[in-house]
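*Asks:* Pasting the sequence and the predicted model now:
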Amino acid sequence: MEEALNRTGMDFSHVVRTWFYNNSLLDWYEEFNRARDIFFASRGVFDRLVPASTGIGSGNRENAALLARAFAIRPKSGRVTVKDIPSPLQCSAQDYRSSFSRAVEVDHPLFRQVIVSGTASIAPGGESVHLGDIDKQTELSLDVIEAILKSRGMGWKDVVRAVAYFKDKDYASHYGKIALRRGLSIMPCIGIQADVCRDNLLFEMELDAAVLKA
């Protein structure tokens, strides 16, 4: 990732969003987090913007241990700013040694974009909650995302892209019913079966929202 950034005149300080697709995620997520911490510390990431992120359990056709993506921005002037956004209903992920921001906001002269990290059923103290209950885990995840959007003057109608991750494919129907009841059925969202970063988490969602400036 860093080599690709360097070829375009950027470095890791310009990264605002990452995705990590770990093969057999639950077998080595702690080791992955330690390696990411070491890399971030060596590049001064903790002194600047810690990117929003999603870490999900997903295999790949190359059978590689890890696939990754990054979204980077190098503003041409001070008119474009990027900052991390706290989650009103959750603590910082860095409080429990997971190196990502809950959300990041890009403020452009023409629009504002909020990038919400993968969000699951995690209490303010960092512990997993509603264990074994897919409906309550989904509801809490959506409540957390909704609170982030509201804190930035946005709502579900402003979502331009979303991905829902289900530990079991049968959980998709549960989300469908909840989304219909909450008025989210027309939101642009795709569903994927994948392991979430903790074995007791059954649902996770990431999304982007944007509003044009007057």
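*Replies:* Structure's in. What do you need? Being a predicted model, the structure only gives us computed values, none of them experimental.
*Asks:* make it CA atoms for all contacts and neighbour counts henceforth
*Replies:* Noted.
*Asks:* Is it correct that residue 160 falls within a strand?
*Replies:* Yes. Looking at residue 160 with DSSP: H, G, I helix; E, B strand; the rest coil, it is inside a strand.
*Asks:* hang on, isn't it packed against residue 209?
*Replies:* Yes. Here residue 160 reaches residue 209: they are 5.3 Å apart, a contact under C-alpha atoms under 8 Å.
*Asks:* Same drill for the two, tell me which one is more crowded.
*Replies:* Each of residue 160 and residue 209 has its neighbours counted (other C-alpha atoms under 10 Å); residue 209 has more, 20 against 15.
*Asks:* Would you agree the more buried one falls within a strand?
*Replies:* Yes. Per three-state DSSP, residue 209 lies within a strand segment.
*Asks:* what's the neighbour count on the closest residue to it other than its chain neighbours?
*Replies:* Closest residue to residue 209 apart from its sequence neighbours, by C-alpha to C-alpha, 6 or more residues apart in numbering: residue 159 at 4.0 Å. A count of nearby residues for residue 159, using other C-alpha under 10 Å, gives 21.
*Asks:* Who are the contact partners of residue 159?
*Replies:* 187, 188, 207, 208, 209, 210 (C-alpha atoms under 8 Å, 6 or more residues apart in numbering).
*Asks:* run the last query once more with 7 Å
*Replies:* Contact analysis of residue 159 by C-alpha atoms under 7 Å, 6 or more residues apart in numbering lists 187, 207, 208, 209, 210.
*Asks:* Could you export the residues you listed as TSV, including distance to residue 32?
*Replies:* Listed next are the contacts of residue 159 as TSV, based on distance: C-alpha to C-alpha, whole Å:
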residue	distance to residue 32
187	32
207	23
208	25
209	28
210	31
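*Asks:* got another, please set it beside the one above:
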Amino acid sequence: MNVQTKDTIDVNYSTYTNDFGCAEYYLVCKTSDELTYEDALDDLYDAYMESVAEIGLDETTLQFTRIYVSDISNEYRRLRSSRLYKYLCNGAVSVIEQSPIFGPVSILSYHMKSEFSFLNKSVCTSHNGNVLLTEGLNYRLLWSAGNISGGNNSAVQTDGIFSKLDMMLNRSAMSVRENTIRTWIYVRDVDNNYQGMVDSRKDYFSKIGLTDKTRYIASTGIEGKMADTKTLVTMDSLSIGNIRESQIVRMEALSHMSSTIQYGVTFERGTQIRFGDRSHLHISGTASIDSTGAIVHEYDIRQQTMRTIDNIEALLSKHNASLDCMMYLLIYLRNRKHYQCIGDILTSRIPQHVHCIPVEGAVCRPGWLIEMEGVGITNDSTEFPAFM
């Protein structure tokens, strides 16, 4: 649905509601190319506030926001002093340099609202990132945003990030092994630093018991920058407390895509989280890959776009879902100028109600020109407790 409130700002949202659990809202906000950075922040704040008020949301329902900027070294400090950022800090907030295709700033924001029970929120902010813990009747959600660690290479930083996340989760009776279900890993200079992250993550997962025989974590590993140029890796994550292992289901489409471990990488293509009333379908970063793990349609952005969408549809279809259930899609482009070449494909293949955020972000292999990810929600009926 569209709740645009200014000519310079485009605000859209998707929602999932039922008669049992809480309502979920994903807001996608894009700015106009004609705006300066400061004007974009001001207009975006006004439009966001008007939109959430119209939908019936407020600071108590806010869970997580990611802000996409074009030049984080010069824009981060100004962002932190803005009305927009201060409001969004009522939830976990991540800021990453992945230049929006439209305007100086884009945001993806997630809210939850319950008519049945009270959701208890607590926010903690530190120099290593910020954390939101939301406790419901049945589950606890822990969003960790902007997690970083010291070290002189991507491998050391990755190990530190996961170790710190696990220690933080332990304080809430959770762990990476049992409770983390989604990560977003941003790598500065991905062409040179991605392998160090991959190797370190693989070693860490093996140590804690995340293997191809148990499970991995749905994830996106993509080019992204933090304000500090020494930060080579940063991570956002979602963990769920009180969840059982049987609620976490591996998503595969082996006819279209190989398992990731086949080429030495340790993440799930997607993960279905089954609740008593619904399922969350976390689609990892997905590119133009085939059942052998090879790049398909090298150098051809149009054919890669169609194959990427085919792969996502294949993942969803195995779980009785389709693109219609997606709450949003993030589109990463190695070359931002390619967006004008694929607009007609996105319009024809992606349902109109599924709102997209296109940004510039190099995929982990230079030959991949595009990657997509998102979250879907479908009705479900299981013996597990309802969501939140």
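*Replies:* Yep, it's here. What you are looking at is a predicted structure, and each value in this text was computed from that prediction instead of being measured.
*Asks:* Quick check: neighbours shared by residue 160 and residue 209 of structure 1?
*Replies:* With C-alpha under 7 Å, 6+ apart, residue 160 of structure 1 and residue 209 have no common neighbours.
*Asks:* Let me see the ranges of the helices in the stretch 101-250 of structure 2.
*Replies:* Residue ranges of the helices in the stretch 101-250 of structure 2, as given by DSSP state H, counting those that start in this stretch, are 154-170, 176-179, 190-208.
*Asks:* At the geometric centre of structure 1, which residue do we find?
*Replies:* Centre of structure 1 computed as the mean C-alpha position; nearest residue by C-alpha atoms, centre = their mean is residue 117, 1.6 Å away.
*Asks:* For that one, give me its contacts.
*Replies:* 52, 53, 54, 102, 103, 206 are the contacts of residue 117 of structure 1 under C-alpha under 7 Å, 6+ apart.
*Asks:* Let me know the helix or strand that the counterpart of residue 310 of structure 2 in structure 1 is in.
*Replies:* Applying TM-score structural alignment, one finds that residue 310 of structure 2 aligns to residue 143 in structure 1. Residue 143 of structure 1 is located in helix 134-151, with elements delineated by DSSP states H and E.
*Asks:* mean deviation of that helix from structure 2?
*Replies:* On superposition with structure 2, the mean distance recorded for helix 134-151 of structure 1 (mean C-alpha distance after the TM-score superposition for structure 1) is 0.6 Å.
*Asks:* Which elements pack onto that helix?
*Replies:* If you count contacts as 3 or more C-alpha pairs under 7 Å, 6 or more residues apart in numbering; DSSP states H and E, helix 134-151 of structure 1 packs onto strand 203-212.
*Asks:* Buried residues in the strand it packs on, which are they?
*Replies:* 203, 204, 205, 206, 207, 208, 209, 210, 211 (16 or more other C-alpha atoms under 10 Å).
*Asks:* ok, now stretch 13-25 of structure 1?
*Replies:* For stretch 13-25 of structure 1, by 16+ other C-alpha under 10 Å, it's 13-25.
*Asks:* which of those residues lies closest to residue 76 of structure 1?
*Replies:* Residue 76 of structure 1 has its nearest neighbour among the buried residues of stretch 13-25 of structure 1 in residue 14, at 11.8 Å by C-alpha to C-alpha.
*Asks:* and that closest one, what does it touch?
*Replies:* Residue 14 of structure 1 touches 72, 73, 74, counting by C-alpha under 7 Å, 6+ apart.
*Asks:* Could I get the contacting residues of the equivalent of residue 20 of structure 1 over in structure 2?
*Replies:* Alignment note (TM-score structural alignment): residue 20 of structure 1 maps to residue 185 of structure 2. Applying C-alpha under 7 Å, 6+ apart to residue 185 of structure 2 gives the contacts 220, 221, 222, 233, 234, 235, 236.
*Asks:* Apply 10 Å and report the result again.
*Replies:* 146-147, 158, 194, 197, 219-224, 233-237 (C-alpha atoms under 10 Å, 6 or more residues apart in numbering).
*Asks:* ok, now residue 51 of structure 1?
*Replies:* Counted by C-alpha under 10 Å, 6+ apart, residue 51 of structure 1 has contacts 12-19, 45, 70-72, 83-84, 99-104, 115, 117.
*Asks:* Name the nearest residue to residue 79 of structure 2, ignoring sequence neighbours.
*Replies:* residue 85 (6.3 Å).
*Asks:* now residue 60 of structure 1: how far from residue 169 of structure 1?
*Replies:* 18 Å (C-alpha to C-alpha, to the nearest Å).
*Asks:* One more: residue 90 of structure 1?
*Replies:* Where residue 169 of structure 1 is concerned, residue 90 of structure 1 sits at a distance of 26 Å (C-alpha to C-alpha).
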